[in-house]
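[1] Pasting the sequence and the predicted coordinates here, then a few questions.
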Amino acid sequence: MISTQQCRILICDPHRLIVELLERVLNLDARCSVVATTTENERSVELATEHQPDAVLLGTADSRPDAFTVVGQIKSSSPRSQIILFGDASPDIVLDQALRLKTSGFVLTNESIGSLTDAVTSVVGGEQYFSPEIRNRLSFDPMRRAWQMRSPSQLASLTNRQLEVLRLLAHGQSVKEVARGLHLSEKSVDSHKYRIMSKLNIHDRVELARFAIREGLVSP
C-alpha cells in the first residue's frame, strides 16, 4: 500500500468545470497529486500511457459511446493504473459492465469529496471501493472472488464486444461507422448485430435503440 508517496491521479470527465474542481480539491489532499486532466476519453488513453498514473478517475456522466471502450485501452496502455468511475446513480447495465471490465471502484456524485479521496487511496492500496448505494446492489461471489450484480440486467447475456456494438448502433452509427471505430470488418459487426438481436428477441434497429435507452445503456 502506498503510504509515504502521493497517489498520482489522471482525471477525465466531459465537463471542464468538474475536472477543474476535482483537480483543485484533490491537490489540497497531501495523499494526492493530479498529474493530468482531460475532457476527452481518447485523450485520457494518451495521458495514461504518458504518465502511468496510480489511479484514473473516469466520469460516466453522458453515456458517450466510447466511455467504456477506453477502460480496456487504459488497462492495456497503463496496466498499473487503477480505474475509478464516478457519476450519477447508474443503471444496472452500466454497473454490470464496469464490473466485467474489472474497474476498481465506482463513486456516486452525491457522495462527499472525502469519499473520492478514500476511494483513490483504497484502490491504489489493492482494495475495491463502491459507494454504499452501489454496494447494496452488488453481491460478492467467493468462488470467483469478485463482485457481481444482485439482479442482472437483460443485457447481461451480451458479451463486452456486443455491448460496445449495441451502444454505438443505438447512438445512430451505421455498421460501417461501428466497424471503423472498433477496427472490425463490416461483416463482423453485422454478425454481432445479428447475435444481439437474436439474444434479445428484437427484430429491427429502431426497437433495438429503444431497448438500449430503456435499459440505460445510452441516454435518450
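    That came through fine. Residues are numbered from 1 along each chain as shown.

[2] okay, CA-based contacts and neighbour counts for the rest of this
    Noted.

[3] in this protein, which spans are strands?
    Counting by DSSP state E, one finds strands in the chain at the ranges 7-12, 32-38, 55-59, 82-87, 105-108, 129-130, 138-141, 146-149.

[4] Give me the contact list for the first one.
    The contact list for strand 7-12 (CA atoms under 8 Å, 6 or more residues apart in numbering) reads 19, 22-23, 31-41, 44, 47-48, 53-59, 120-121, 124.

[5] Is there a quick PyMOL command that grabs whichever of those are buried?
    Those of the contacts of strand 7-12 that count as buried under 16 or more other CA atoms under 10 Å are selected in PyMOL with:
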select buried, resi 19+22+23+31+32+33+34+35+36+37+38+39+41+44+47+48+53+54+55+56+57+58+59+120+121+124
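
[6] hey, which helix is longest across the chain?
    Taking DSSP state H as the criterion, the chain has its longest helix at helix 186-200.

[7] Tell me how far it lies from the chain's centre.
    Relative to the centre of its chain, helix 186-200 is centred 23 Å away, using CA atoms, centre = their mean, to the nearest Å.

[8] Same check on stretch 26-45?
    Centroid separation for stretch 26-45 versus its chain: 16 Å, with CA atoms, centre = their mean.

[9] Name the residues that touch it?
    The set of residues external to stretch 26-45 that reach it, using CA under 8 Å, 6+ apart, is 5-16, 19, 23, 47, 51, 53, 66-67, 70, 73-74, 77, 117, 121.

[10] now the helices for the chain?
    Counting by DSSP H, the chain has helices at residues 16-27, 41-51, 69-77, 92-100, 113-124, 132-135, 160-170, 175-182, 186-200, 205-214.

[11] list the buried ones in the fifth one?
    Buried residues in helix 113-124, counting neighbours by 16+ other CA under 10 Å, are found at 115, 116, 117, 119, 120, 121, 122, 123, 124.

[12] alright, now check it against this:
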Amino acid sequence: MKIVIADDHAIVRSGFSMILKFQEDMEVVGLAADGIEAYQMVAKHQPDILMMDLSMPPGESGLIATGKIKEDYPETKILILTMHDDEEYLFHVLKNGASGYMLKNAPDEELLLALRTIHTGGTYIHPKMATSLVREFIHQDQKGAESDPFELLSKREIEVLPLIAKGYGNKEIAEKLFISVKTVEAHKAKIMEKLHFKSRPELVEYALKKKLLNF
C-alpha cells in the first residue's frame, strides 16, 4: 500500500517512516507538514492511505484537509493520528470522511493494524475512543439526534471562524485564505447567523469550547 504521512513535526514524520520502512506491504511515497501539503501529496501520488495529524499549526489543520481530500480524492483512505482523545474531534473527522482515528502514543503494532484494517476497507478507532463513539450513538438514539450548529458550517466557514476568533481583521483573513474581503465578510455574516451569535466574544468563547484555536 502507498502511504503519505502528514505531520507538522519532522521528527514525527521520520519516526513513522522508519516504522513503515520495514513492512513489506507498505511504502511511504510522500511527506507533508500541513493540510495543504497533504492535499498536494495526495494529488501527486494518489496514495492508498494518508496518515494525518489533526492539528498542524500554523498550517491547515487535518480536520479541514480531511473534508477537502475526501471530496476530491475519495479513493484515498485517511487515518487520523493525534494526541487528542476528545470525542468531539473523533465525531468531526469521521463525518468528514476519515476511515480511522488513533492516538500517537499507541504502540507500533496498533498503527500497523490500523493501516492494514483501513486498507482492506475497514474502519479503525482507538479502543478508548470506540467506547465514546458507541456511547454517543446510544445517547442520540435515546434522546433523538439534536443537530449541532457547527455541522451547518461549510469547509471555508470552518477556516474563517478560528481566524476571526484569533482577532484577525477581514483584510488579513482575505490575504491568508486568498479570497476577497467581501467574501470574508459574507462568510463572517453566515457564521454568525448559523451559530446564532450577536458579538465576537460569543464567537471566541465558542471557538475555545470547540478547541478550534489550535487549528
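    Yes, it's here. Bear in mind that the values here come from a model prediction, so they are computed numbers and not experimental data.

[13] Can I get the buried residues of helix 113-124 of structure 1 in CSV including distance to residue 83 of structure 1?
    Output for the buried residues of helix 113-124 of structure 1, formatted as CSV (distance: CA to CA, whole Å):
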residue, distance to residue 83 of structure 1
115, 15
116, 12
117, 13
119, 10
120, 9
121, 12
122, 12
123, 8
124, 9
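
[14] For residue 202 of structure 2, what is the corresponding residue in structure 1?
    Alignment note (TM-score structural alignment): residue 202 of structure 2 maps to residue 207 of structure 1.

[15] and if you look at residue 213 of structure 2?
    So, by TM-score structural alignment, residue 213 of structure 2 is matched to residue 218.

[16] quick one: its match from residue 86 of structure 1, how far?
    Residue 218 of structure 1 sits 16 Å away from residue 86 of structure 1, going by CA to CA, to the nearest Å.

[17] check contacts around the most centrally placed residue in structure 2.
    Centroid-nearest residue in structure 2: residue 63, 1.8 Å away (criterion: CA atoms, centre = their mean). Contacts for residue 63 of structure 2 (CA under 8 Å, 6+ apart) come out as 54, 55, 92, 93, 96.

[18] Can you add distance to residue 169 of structure 1 and give the strands of structure 1 back as CSV?
    Formatted as CSV, the strands of structure 1 follow (distance: least, CA to CA, whole Å):
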stretch, distance to residue 169 of structure 1
strand 7-12, 24
strand 32-38, 26
strand 55-59, 22
strand 82-87, 23
strand 105-108, 26
strand 129-130, 30
strand 138-141, 29
strand 146-149, 25
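
[19] so which of those strands comes closest to residue 172 of structure 1?
    Closest to residue 172 of structure 1 of these, according to CA to CA: strand 55-59, at 22.3 Å.

[20] what distance separates that closest one from the middle of the whole chain?
    On CA atoms, centre = their mean, the centre of strand 55-59 of structure 1 falls 9 Å from that of its chain.

[21] which bit of structure 2 covers that strand?
    The aligned range for strand 55-59 of structure 1 is 49-53, by TM-score structural alignment.

[22] What's the match for residue 7 of structure 2 in structure 1?
    Aligned counterpart of residue 7 of structure 2 in structure 1: residue 13 (TM-score structural alignment).

[23] Give me the distance between that match and residue 43 of structure 1.
    Counting by CA to CA, the gap from residue 13 of structure 1 to residue 43 of structure 1 is 11 Å.

[24] more neighbours, these two?
    Neighbours were counted for residue 13 of structure 1 and for residue 43 using other CA atoms under 10 Å; residue 13 has more, 26 against 14.

[25] from memory the more buried one sits against residue 20, does it?
    No. If you go by CA atoms under 8 Å, residue 13 of structure 1 and residue 20 don't touch, sitting 9.8 Å apart.

[26] count of residues packed around residue 175 of structure 2?
    12.

[27] Could you do the one 3 residues further on as well?
    Using other CA under 10 Å, the number of residues around residue 178 of structure 2 comes to 9.

[28] can you check residue 169 of structure 1 too?
    22.

[29] and the gap between the equivalent of residue 97 of structure 2 over in structure 1 and residue 17 of structure 1?
    By TM-score structural alignment, residue 97 of structure 2 lines up with residue 102 in structure 1. If you measure residue 102 of structure 1 against residue 17 of structure 1 using CA to CA, the figure is 28 Å.

[30] who's more crowded, these two?
    Set residue 102 of structure 1 next to residue 17 and count neighbours by other CA under 10 Å: residue 102 wins out with 17 against 11.

[31] Tell me the residue in structure 1 aligned with residue 38 of structure 2.
    So, by TM-score structural alignment, residue 38 of structure 2 is matched to residue 44.

[32] That match and residue 69 of structure 1, how far apart?
    Distance, residue 44 of structure 1 to residue 69 of structure 1, using CA to CA: 12 Å.

[33] same deal with residue 84 of structure 1?
    14 Å.

[34] So those two - more neighbours on which side?
    Taking other CA under 10 Å, residue 84 of structure 1 and residue 69 do not tie; residue 84 has more neighbours (25 against 17).

[35] Can you name the residues that contact the equivalent of the more buried one over in structure 2?
    Counting by TM-score structural alignment, residue 84 of structure 1 lines up with residue 79 in structure 2. By CA under 8 Å, 6+ apart, the contact list for residue 79 of structure 2 reads 49, 50, 51, 52, 98, 99, 100, 101, 102, 114, 115, 118.

[36] Among those residues, which one sits closest to residue 187 of structure 2?
    Nearest to residue 187 of structure 2, judged by CA to CA, of these is residue 98 at 25.5 Å.

[37] Run through the residues that contact the closest residue in space to that closest one that isn't next to it in sequence.
    Of all residues not flanking residue 98 of structure 2 in the chain, residue 78 sits nearest, at 4.9 Å (CA to CA, 6 or more residues apart in numbering). Going by CA under 8 Å, 6+ apart, residue 78 of structure 2 touches 49, 50, 51, 52, 66, 97, 98, 99, 100.
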